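1. just to be clear, the model below is a prediction. Sequence and coordinates:
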Amino acid sequence: MTMDIHAGDGRPVIIGGGIAGLMTALHLAPEPVLLLSKSALGKDASSTLAQGGLAASLGADDNPALHLADTLAAGDGLCDIHAASSIVHAAQAEIEALAGLGVRFDRDRNGAPLLGLEAAHSRHRIVHAAGDGTGRELVRALTAAVLNTPSITVATGMEARRLIVHDGAMAGVLAEAPKGPVLFATQRVVIATGGIGGLFPDTTNPLGCFGQGLALAARAGAELADMEFIQFHPTALDGPTRPMHLVSEAVRGEGAILIDEAGRRFLEGGDLAARDIVARAVWKHLAAGHKVYLDARQRPGSDFASRFPAIHAFCKNAGIDPASDPIPIRPAAHYHMGGIAVDAAGRSSVAGLWACGEAACTGLHGANRLASNSLTEAVVCSKRVAQSVAGTAVRRDRQPVAATMPPRPDPASIRPILARTLGVLRSGEDLGDAIASLLPIAQGHAAASDPAAVGLMIAIAALQREESRGAHFRTDFPPKAAVARRSRLRLDEALDAARGLPFETFPHARSA
C-alpha cells in the first residue's frame, strides 16, 4: 500500500473540527496550522448539539468565587482547585471574545446577555444563543472565522488513525484520506476530538464520537486521567432515535419537573440536584418498572416553543407537544469528565502532544461536571493550548517513520459490553466481566481494538476506585472514601492490570 508522506514544515496539526479545534486554530493565527476533520466542520461534532450554553458569572448577584464553589461542590472532591479557579475567572473575557468573532448571544432589550439557570448552579449564569441552539451558533460563527483565516488549512474527510512517536516525542500523524493513507510530519499535535458517548448504545453524542482521540493518545503512551467518570444525562428523549435527543437541563431550570406514569414526583432533593443524583434516581425508578417523564406543561408551558425551539421541534416530530404532553425521558451517556491528562497549558505526558475540550482532562470537572462548564472550558483552554503550541520549539532533525495503518475503528461490538457493565450503576462483578471481554479485543488488531482499549481503561479505573463518588457509583462500595484521589493510567498499565486479574473471582466474567 502506497503512502503519501507530507514533509513536515513545522505546522501544528489539530485533530477535530468542533469548538475546541476551531478555537485553537484561530488562536494560533497567523501561524500556519493544519486542521483535520473526519466530516465537514462542525458536522458530527458534539459541539453542534450543545443546547445549554456557557457558564460564566456575569450576573449582578454573581462572581467567580460563587461559580468556583458550585463547580467544586458538583465535582465531589476531585476538582483541581487551581485549574477550576483559573478557568472560571477567565470565562467572562472569552465570552466577550466569542461575541467579537460573531457569535450572536441571546440578549435582553438593553443588550445584556440573558442568563439561564441549570442544575447545581446557585445563580443564573448560563449564557446561551439561539435559545437551545448555543453549540450550533458557536460552530457557525467559528467555522466562518476559520474559513476566512488564510493561515488555517482545513482537511476534511481525514481520519487520524495513529500518532507517530520518535524518542518519546511527537513526530507525525498517520491519517486515512479519501485517496489513501497520509503521513503528516509534525512535532506538534492537538487532540480535540470530543468524548466517548458513542461507546454506548444510549447516548446524546454523535455515534462517531467514541473516544478516538483517547485511543490515539493511549497508543502513543500518554497518561489518561479520571477515566471512570462518565456523566449520564438524566433527561434524554426516550425513543428509537440514535443519538438520543437531549432535553436540556435548562428546561428544568425554567420550572419543568420529573414525574412518573402516575403523575407523582419521586425525586428527593429536588429536580435541579446534581446530574449524577438525578440520573441515578431516574435509573432506579425505571428499573422498578415505572415510566419517567419531564413535565413542562405548567412551566415553561406555552413559552416552550419560543424558549426551546430545537427541543420543541424534535418532540413534535416524535408526536409530543411539550406544552400539553409530558416528555418521556431516560438517562443517556452524555459527557466524559476523564480524558487525556493535561497541565494548565493543555500539555499531555508525551512531548509535543496537547489536548483540548472534552478529550482533555484538566481537572475542572472532577467527579461530576457542573452543567455548561464544558463549553466554557473549551473556549478558555483553547487559547492556552494555542499559546503553548506556538511557544514550543521544533527540532528539524526529527522525521516520522512509516507505520502500519490500523483498521477503521468500529465500536459496534463494544457498545453492549459497556452498556451492561459501565452504566449509571456499577459493581465489581460487572466490571470484571467487562475487563475479561475487552482485554483480548484491545490486545488485537481488529476494528474494535481501539474502542476496546478505551473501554478497558475505563473499566480498570472503575474497578480500582472502590468507592462511590460523583458520576461513578459502585453498588458494592456505596460509601465515599475519606480521602479523595484522582486516577491516572497508561494503556500499558491497564493491560498489565487486566492480565493480572483473578477472573475466577468474578462469577459472571468470561475468561479472557
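-> The structure has been received and is ready for your questions.
2. from now on I want contacts and neighbour counts done on CA atoms only, so please keep to that.
-> Fine.
3. surely residue 75 and residue 371 touch.
-> No. The criterion here is C-alpha atoms under 8 Å, and residue 75 misses it with residue 371 at 10.9 Å.
4. any figure for the gap between residue 35 and residue 181?
-> The gap separating residue 35 from residue 181 is 16 Å, by C-alpha to C-alpha, to the nearest Å.
5. here comes the other one, which I'd like you to weigh against the first:
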Amino acid sequence: MHKTDVLIIGSGLAGQALALRLADRLKVTLVTKKALLDGASSWAQGGIAAVLTDEDSIDAHLQDTQIAGGGLCDPHATRYILEHARRNIEWLIAQGVPFTPDAGHPFGFHLTREGGHSHRRIIHAADATGAAVQQTLVEKVRQHPNITVLENRVAIDLITSRKLGHSEQRALGTYILNTETDHVETLLASYTVLATGGAGKVYLYTTNPDTATGDGIAMGWRAGCRVANMEFIQFHPTCLYHPEAKSFLITEAVRGEGGILRLPDGHRFMPDHDPRAELAPRDTVARSIDFEMKRHGLDCVYLDISHKPRDFLRDHFPTIYARCLELGIDISRQGIPVVPAAHYTCGGLMVDLQGRTDVANLYAAGEVAYTGLHGANRLASNSLLECLVIAESAAEDILSRQAEPLPSVPDWDESRVTDADEEVVIAHNWNELRHAMWDYVGIVRTTKRLQRAQHRIQLLTQEINEFYRNFRVSNDLIELRNLVLTADLIIQSALRRHESRGLHFSRDYPDLLPKAVPTVLVP
C-alpha cells in the first residue's frame, strides 16, 4: 500500500504539468502505463495554439474555435482557456522547451498556421512539438524530490468511499496492476487526478499510441461521473498509409504550409468540397477524403507538398521527411499516401474549469476530460493548450484546499478468481470490438449501423464482464473492459444526436438542429 497527497494517473502533458505545479508543496505520485514518454502528448506534431501577436486576438481565436466546434463550444470555458494560453506558453519556455526560434518575430519564435485558424498562432518545435515538450518536462519530473514515478502500472479501478459503505462519494485512490510483477497494488491519495488520455484504440485505425484505451473515462463513469459529447470522435484526415507505418501522423501544418490533397490521377479534390480547400477544419477534410476513397474505391489519397524546396521540407518537417524517406517516399518528389484515422476524443468526463469531476476529490485533465472547449470538433492545436490551462487551474484548486484524513482500505481480493484458461478470448473480443466500431461508428453513420454496433457491444460486454469476474486481471483484460464501456458510451451518445454537427455525421439526420446542445449521459 502506498499513500500520497496527490495521485496522478497518466504521464502526458496534463499529468506532468500538474505534477510539477504541485510538487513544491505536496507529495505527488505519477503513475503511467508504460514509460513516462509513451503517451499521446509525445506524438503531437503540430504545436500549441495561443494568441502571441498584436495582429491576432482572443476574439479571433474564440471565433475560429467556435466555427470548428460547430457552435457547440462552451463560450465561457473557451474564453477562459484561450485567455490563459500565453502565460502557459511562457511557463513552458521558462521550463526550457526548445520551440522553433524566429529572430524576426516580435515574440521570438516561429508561428505556423493550421486548418481552421485565421492567423499564424501555432508555436511549435519543428514538427515534433509534443516530444520536445514532454522530454523537457520528464527531466524535471524525474529530478523533483517530491514526485514519485511509478512506471509499468495500469489502473484497474478507482477506490471510492461508497465502495466502503459510506453514503457520500469521494475518491480515495486506485487499485493498480504492476505489469512487471503481476501484483495488484493499493494507492491511496487525498486527491486523485485522471490524466489518462483518450480512447482512439476503440477503432481499428488510429493515430493514437496503444495506451489510449479510454481507461479514465471508464473508471470515472463507474465511479459516478457524467460524460458529455462522446459521439464526437475526431478522425485526423492524414495518417500515413503504409504497412510499416503504424499510427504515424502527417501533421496539419503540412497543409498549413501549402500541401495539396490529390487523387491518384493528380486531381486536387478539396475545392470540390469546401471553399477553404485544404485549410478547412479536420471534420470536413476527413469526410471529403472518406467520400473520395469510397467513390473511387481507393485505399488512400495523396498529400502533395513536392512543389516546396527540399531544404524547406527538411527544415519544417524533419521527422516526417525522414520517416517517409525510410519507407521509400521522397516527399520532395511525390505525394504522401494518407488515410483518415481516429485521432482525438472530444468528449469525456464532465469537469469544471478547475478540473473537478462530479466525484469529490477526483479531478480530470487533458483528453479524458470534457471542459466544453472542443464542442463538436476540436480546432487544431487546442488540445495541448487545454492540458496546460486545466493543469494550472486544478493545481491552484488542490493547493487551496485542506485534505481530509484517509480511511483504512482493504487490499485487492484475488481469493475467488483463477488464472485465465484461454487468453485468446481477449484477443478475439478486442479485434471484434475495433472492427465493429470502425465499420458502424466511423466517419459517416446511420441509425441502423449504430444499432448493429450497439448489439455487438452488448454481447461483448457480457463476455468481458464474466471474464473479469472469474479470472485474475491482466493488462489486456483491464484495457478491453475499459474500451468496451467507452465504445458503449460513444454509441449511446451518437444515437441520441438527431442531427449532423461537427464530427458526428448521420445520413438519417443530415441537417443541423436550430440549437446546439451537448449530449450528457448520467451513470
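-> Thanks, I have the structure now. Note that the structure is a prediction, hence the values are computed from the model and not measured.
6. where does the TM-score land?
-> Here the TM-score for the pair of chains, by TM-score structural alignment, normalised by the length of the first structure, is 0.91; 483 aligned residues with a C-alpha RMSD of 1.8 Å.
7. if we can go back for a sec, what about residue 35 and residue 181 of the first structure, which has more around it?
-> residue 35 (24 against 21; other C-alpha atoms under 10 Å).
8. what sits against the alignment partner in the second structure of the more buried one?
-> Aligned counterpart of residue 35 of the first structure in the second structure: residue 30 (TM-score structural alignment). Going by C-alpha atoms under 8 Å, 6 or more residues apart in numbering, residue 30 of the second structure touches 7-11, 15-16, 19, 147-150.
9. my guess is residue 490 of the second structure is in a helix, correct?
-> Yes. According to DSSP: H, G, I helix; E, B strand; the rest coil, residue 490 of the second structure belongs to a helix.
10. residue in the first structure matching it?
-> Residue 490 of the second structure maps onto residue 458 in the first structure, by TM-score structural alignment.
11. let me see the ranges of the helices in the stretch 51-200 of the first structure.
-> Taking DSSP state H, counting those that start in this stretch, the helices of the stretch 51-200 of the first structure run over residues 64-74, 81-100, 134-147.
12. now the first one: buried residues?
-> Within helix 64-74 of the first structure, the residues that count as buried by 16 or more other C-alpha atoms under 10 Å are 64, 66-74.
13. then the last one?
-> Along helix 134-147 of the first structure, the positions that meet the burial threshold by neighbour count (16+ other C-alpha under 10 Å) are 134-143, 146.
14. what would those residues look like in JSON lines with distance to residue 220 of the first structure?
-> Below are these laid out as JSON lines (distance: C-alpha to C-alpha, whole Å):
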{"residue": "134", "distance to residue 220 of the first structure": "34"}
{"residue": "135", "distance to residue 220 of the first structure": "31"}
{"residue": "136", "distance to residue 220 of the first structure": "32"}
{"residue": "137", "distance to residue 220 of the first structure": "34"}
{"residue": "138", "distance to residue 220 of the first structure": "31"}
{"residue": "139", "distance to residue 220 of the first structure": "29"}
{"residue": "140", "distance to residue 220 of the first structure": "33"}
{"residue": "141", "distance to residue 220 of the first structure": "33"}
{"residue": "142", "distance to residue 220 of the first structure": "30"}
{"residue": "143", "distance to residue 220 of the first structure": "29"}
{"residue": "146", "distance to residue 220 of the first structure": "29"}
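15. just name the closest of those to residue 367 of the first structure, please.
-> Distance to residue 367 of the first structure, by C-alpha to C-alpha, is smallest for residue 135 among these, at 23.6 Å.
16. would you mind finding the match for the closest one in the second structure?
-> That one, residue 135 of the first structure, aligns with residue 130 by TM-score structural alignment.
17. cool, and residue 311 of the first structure?
-> Per TM-score structural alignment, residue 311 of the first structure is aligned with residue 320.
18. which one is its match nearest to, not counting chain neighbours?
-> Spatial nearest neighbour of residue 320 of the second structure, excluding adjacent residues (C-alpha to C-alpha, 6 or more residues apart in numbering): residue 250 at 6.9 Å.
19. before we move on, the earlier item: reformat the helices of the stretch 51-200 of the first structure as CSV; add distance to residue 201 of the first structure.
-> Converted to CSV, the helices of the stretch 51-200 of the first structure look like this (distance: least, C-alpha to C-alpha, whole Å):
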stretch, distance to residue 201 of the first structure
helix 64-74, 26
helix 81-100, 31
helix 134-147, 23
